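Asks: Here is a sequence together with a model predicted from it:
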Amino acid sequence: MDAVDLPSPAGYALTIREVLTLPSLAGSTLIAGAGGLEQTVQRVNVIEVPDILPWVKPNELLITTGFPLRHADSGEPFDPLALVELVEGLARCGAAALGVKEGRYLGDLPAAMLEASDRLEIPLFLIPHDIGFDEVMSEVFTHLVDRQAFALDVADRMHRALTKIVLEGGDLPQIADEVAALFDAAVLICTPDGRVNASAGTTANLQVLEGLPLFDPSGRLRTERLRHGLQPAPGTEAGQIAVAPVHAGGTEHGVIVAFVGDGGLGSVAVQALERAATVVALAVTKQLAVSAVESRFHGDFLRDVLNGNAGTVAQITEHCAQLEWDVNRAMVVVVAELDPDPARSTAGPGIRPPGAGRMPQQRLTAAWKQVVRRRDRYAPVVGFSHEVVVLMPVGDDDARIVVDDLIAAVTGDRGGGRHSFCTGVSRVIGSAAELPQAYDQARKAVTVGRRMRGNGSVAHFDSLGVHRLLSLVDDSAELRSFATEILGSLAGDADEAIDLRQTMQALLDTNCNVAETARVLHFHYNTLRYRIGKLESIVGPFTTDPILRLDVALALRVVEMEGL
């Protein structure tokens, strides 16, 4: 692929330092505020009224004869305090600088005004009395237009260069490289929830960027802490970040981020990144199209494997090897299923664009693929219509630790507007022949885990206990009826019912040992005896009747389950 020469971004911003070198202002004298000479000028205006502050815009160069700053009635100049307040007001408005004509109306500017200008880094300069403001404004406007034209030229040429990269088969890494080279910056191309798909740039900028408080422990960029456009980089003195969203077909596909540690970005970077984002959207759309075809092929095969219709173990292993999957080792089946979203389920037709309902599922699949590949590139990860299935090797590691690490990486700190999901984990298996059974275990764990603990639950099949049997009862009304029949008023949601159920569960956990239960609950022995009497008046003699005790234990488990 041929390299493309792009113009250097240096010098596109017009600063106060450069304004003071223009022919119309060459004789001007800077008298205060030298710390703000690198302020960017985007517009110029003349002060014609005393109360100018409501009309001042950010990055505006203001020039005045000084006459509007006099009292309208007395003709006397403002006192020093009023001029200090003027400088402070300009600083609050984000003005670039203030130029005053020498001598004629204000005379010598007070020391307090100069001190405020230095303190707030608002450049204050004197303009020779023979300079016409029309010359100044014309010259500044000419330079602004030239530089804006340059910025547009950079963005347009970069857009054409990046489009060429994509059309010639390039992908996100090549796009990131091109943008990073243009701005001498670190560049990240991320998913909407901040998962980095490509990065490029100098080692120094990348190292500084990675050290900023913008990444969670899973490595996800906290996109929810960034806004579109140019902004200071948190944790740095002069660093800048430019952010542009990646949109295509009414869908958000992520962001492209540029970072420099020395404040070398500017408005041109934002314009260029917006053009680059269009090309990134093209590349992402292409990736999604290719991925959809591959995923369908992989999904069809894995579905056959999980249903037990893919042939012998040898045939399955050989086919998986062709797909660069390794299933000839100890592993668990992990099933992740998005939790129901009440907002989406209650939205009327036509509220969302076509296909928008599939995006959360696609993003969940992409997140699992990215996280799993970092740990083991040969582990199968496939997204079905309503779930993600992972065949995760565990080796000598504890399966719980492996799966918990994966889930923590996928969820990150739950930023970026991601959807919660439930996860089910099978027992450890050692052969592809056991995959159908393990898949059923993982799916059952998802169902039971959600009913027991609600959205966002993680359930391991081996830890389900009797809930595995209860989950086989499809009739939720029958389960509720059973619990109410056994527990009576204790099956309700009143505070007293919940408190008494906890006491009953503690008794069952200690095999109805009253002394041990009193110690566990920190009750007096007689207090517990009173409670036992109250419980048995409601449910019967469960402490002495083993059959009733079993019914009570099952009923308490039913009440634990959510969604019934």
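Replies: Thanks, I have the structure now.

Asks: alpha carbons only for contacts and neighbour counts from here, please
Replies: Will do.

Asks: what ranges do the strands span in the stretch 251-400 of the chain?
Replies: Counting by DSSP state E, counting those that start in this stretch, the stretch 251-400 of the chain has strands at residues 251-260, 331-338, 381-383, 388-393.

Asks: now those in a markdown table, with mean neighbour count and distance to P80?
Replies: Converted to a markdown table, the strands of the stretch 251-400 of the chain look like this (neighbours: other Cα atoms under 10 Å; distance: least, Cα to Cα, whole Å):
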| stretch | mean neighbour count | distance to P80 |
| --- | --- | --- |
| strand 251-260 | 24 | 41 |
| strand 331-338 | 25 | 65 |
| strand 381-383 | 25 | 71 |
| strand 388-393 | 24 | 70 |
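
Asks: would JSON lines of these with distance to V293 be doable?
Replies: What follows is the strands of the stretch 251-400 of the chain, written out as JSON lines (distance: least, Cα to Cα, whole Å):
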{"stretch": "strand 251-260", "distance to V293": "19"}
{"stretch": "strand 331-338", "distance to V293": "21"}
{"stretch": "strand 381-383", "distance to V293": "12"}
{"stretch": "strand 388-393", "distance to V293": "16"}
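
Asks: Which of those sits closest to E536?
Replies: strand 331-338 (41.4 Å; Cα to Cα).

Asks: chain center to that closest one: distance?
Replies: Relative to the chain's own centre, strand 331-338 is displaced by 24 Å; criterion: Cα atoms, centre = their mean, to the nearest Å.

Asks: here's the one I want to compare it with:
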Amino acid sequence: MRDSSITLRRALDLPPLQHARVLAGNAGIEHRVRHVNVMEVPDILPWVQPDELLLTTAYPLRDDHAALGTLVPELAAKGLAGIAIKPDRYLGKVPTAMLIAADACSFPLIELPPESSFNEIISAVLSVILNEQSLRLQRAAEIHDRFTQIVLGGGGLREIAMTLAQLVERQVLIVDQHGEVLTGSGELDIERLTDEVMMAAHGDGAEAGRWVSVKIGGREATLQPIMVDGEPYGAIAALAPAETMSTDDLEALQFAATVAALRQVQARALVEGDRRFQAVCLEELVSGHLTDRSVLSERAEAFGWDLSLPRAVLLAQAGSSSGGDADTVRSLADAARVALGGAAIVWERSTQAAALVAPRGADPAALLDAADSLRREAARRLPTMPVSIGIGRVRGDPLELRESHAEARRALEVGRWRSPGEVVTFERMGLDRLLASVSAPELSAFRHTMIEPLAAYDRAHRSNLLDTLEAYVATRNAAEAARRLYVHYNTVRSRLARIEELIGPFLADTERLTGLAVALHIHRRGH
């Protein structure tokens, strides 16, 4: 808590200063006063401090008008609140140079009447400041007690939000690290904060836990990040501009964020423990080790799983085959919980997020919609990492989910084999279902044997033999291939003849055509 202060304007309303006059520098009348000092020596600068009101008779500089002229800008540079001079005895009047400098620096220069008592001024100003400090300490104790009661009473984020709203008399909301609104006071018409707002909350300026001014739903707000060991856990917002909130209000906001961080850590620990146990049980289910229906029913009831719905296994992996670190997997699982809805059963694996998805009406096509939703949400949370998704077929019997799991694993492997960021369902894998089980060197060797002479010829002559072969293999008709390639029929016949010169006869060999189709497929996949 910083020392209390009052404005210079308020200080001038105190009885010992009521007859004082501001001669110059009135633009700084709102300067804060935290201390009062008396100038008794010429070299006063080493002994002053910011937010100080300096009292003087100017006796130490009475014969040095040049020093008086430079005194004001030097004091202003030190951050003092102002200077109050009793000029009658030693100066007669305040030098013009001091007045000009005071106006130029917006540094209040106050003339005290001859009867002014420095002791009375110091006593009056410090009494008010100490009283303010006492009130602030009482307020801080109240804030501390209110939030401590929440912690001791087992209250959660809702109680924190309601208590803070009462203390600061503003609407309050609390969000997670992704901006999703968790709770708040009053009616909430906001579901999540924008990425820009969350970036402002957890940017460089918020590393030390400092509040930031933002706009939420078109309204000015003060946002305090919730941080734990430098990791963002969310934020707490008071829907009011920071300039309308008192220092006590801002400190209450900061204290609420600290208590919310404690609650979030506790809640996360409980959730993580529960999720780890659920994950073990779900792994037993999808691996086929759990075969007792009565045990499955007990676990489903305990964890709230609805296994009466037909479900499919969905596996998602971010980045490369390693799948990223634990934080990446956690973010991916959180994205799945948001995107797949409450009916989905989501858990974390070492490198993947997994889910039992219940498509609408057991429609397999709905699985692709779910996967697209997951990819969009994952892209928001992990913008630099492509997310590959594999989905098994829908099963009505939960004890058959081990088969859907095996299919999802195969689909995920195929997706990564094709390219990072693919969504693949087992039902639509086609030829890749077979090719994914063959090693990359074997695939490359097969492609090289079948079509490398054509690829080399195309590179050397800038020709289109591979494209021509692909069009012919797809249609098995030279005229149709010519239409696809937008070339003359005779051009295709000529190219096919050249192809047979390079790789041998194939036009009448069905098995060879199939092999060429596979080789072209491998080539297009980049192997």
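Replies: That came in fine, so what should we check first? Predicted model, so just to flag it, every value in this text is computed and none were measured.

Asks: Show me the one of the strands of the stretch 251-400 of the first structure that comes nearest L564 of the first structure.
Replies: Proximity to L564 of the first structure, assessed across the strands of the stretch 251-400 of the first structure by Cα to Cα, is greatest for strand 331-338 (18.8 Å).

Asks: Superpose on the second structure and give me the mean offset of that closest one.
Replies: In this overlay with the second structure, the average offset of strand 331-338 of the first structure from its partner residues is 2.3 Å by mean Cα distance after the TM-score superposition for the first structure.

Asks: Touching that strand from outside, list them.
Replies: 361, 386-395, 399, 419-430, 435, 438-439, 442-443, 446 (Cα atoms under 8 Å, 6 or more residues apart in numbering).

Asks: just the buried members of these?
Replies: Neighbour counting with 16 or more other Cα atoms under 10 Å marks 361, 387-394, 399, 419-430, 435, 438-439, 442-443, 446 as buried within the contacts of strand 331-338 of the first structure.

Asks: Sort out for me which of the residues you listed are in helices.
Replies: If you go by DSSP state H, those have Q361, A399, L435, A438, Y439, A442, R443, V446 in helices.

Asks: Alignment lookup: the first one to the second structure.
Replies: Think Q361 of the first structure. Mapped onto the second structure by TM-score structural alignment, Q361 of the first structure lines up with V329.

Asks: Its match: what's it in contact with?
Replies: Taking Cα under 8 Å, 6+ apart as the contact definition, V329 of the second structure lies against Q317, A318, G323, E348, R349, S350, T351, Q352, A353.

Asks: Ok, Q240 of the first structure next?
Replies: Residues near Q240 of the first structure by Cα under 8 Å, 6+ apart: L230, Q231, P232, A233, F259, V260, G261, D262, G263, G264, L265.

Asks: same thing but at 6 Å, please
Replies: Applying Cα atoms under 6 Å, 6 or more residues apart in numbering to Q240 of the first structure gives the contacts Q231, P232, A233, F259, V260, G263.

Asks: and V334 of the first structure, how far is that from P393 of the first structure?
Replies: Using Cα to Cα, to the nearest Å, V334 of the first structure is found at 10 Å from P393 of the first structure.

Asks: try A343 of the first structure
Replies: From A343 of the first structure over to P393 of the first structure the distance is 36 Å, taken as Cα to Cα.

Asks: Quick check: chain neighbours aside, which residue is closest to A276 of the first structure?
Replies: Setting aside the residues directly before and after it, A276 of the first structure is nearest to H159 in space (Cα to Cα, 6 or more residues apart in numbering), at 5.8 Å.

Asks: can you count the residues close to that neighbour?
Replies: Number of residues near H159 of the first structure (other Cα atoms under 10 Å) recorded here: 21.

Asks: wait, isn't it in contact with R275?
Replies: Yes. The pair H159 of the first structure and R275 qualifies as a contact (Cα atoms under 6 Å) at a distance of 5.5 Å.

Asks: Check the alignment and tell me where H448 of the second structure lands in the first structure.
Replies: H448 of the second structure maps onto T484 in the first structure, by TM-score structural alignment.

Asks: Against the second structure, what's the mean shift for the lengthiest helix in the first structure, could you check?
Replies: The longest helix of the first structure (DSSP H) is helix 267-307. Helix 267-307 of the first structure, aligned to the second structure and superposed, deviates on average by 3.1 Å (mean Cα distance after the TM-score superposition for the first structure).

Asks: Counting by contacts, list what that helix packs against.
Replies: helix 133-167, strand 240-248, helix 435-453 (3 or more Cα pairs under 6 Å, 6 or more residues apart in numbering; DSSP states H and E).

Asks: try 8 Å this time
Replies: Helix 267-307 of the first structure is packed against helix 133-167, helix 172-183, strand 229-232, strand 240-248, strand 251-260, strand 381-383, helix 435-453, with contacts defined by 3 or more Cα pairs under 8 Å, 6 or more residues apart in numbering; DSSP states H and E.
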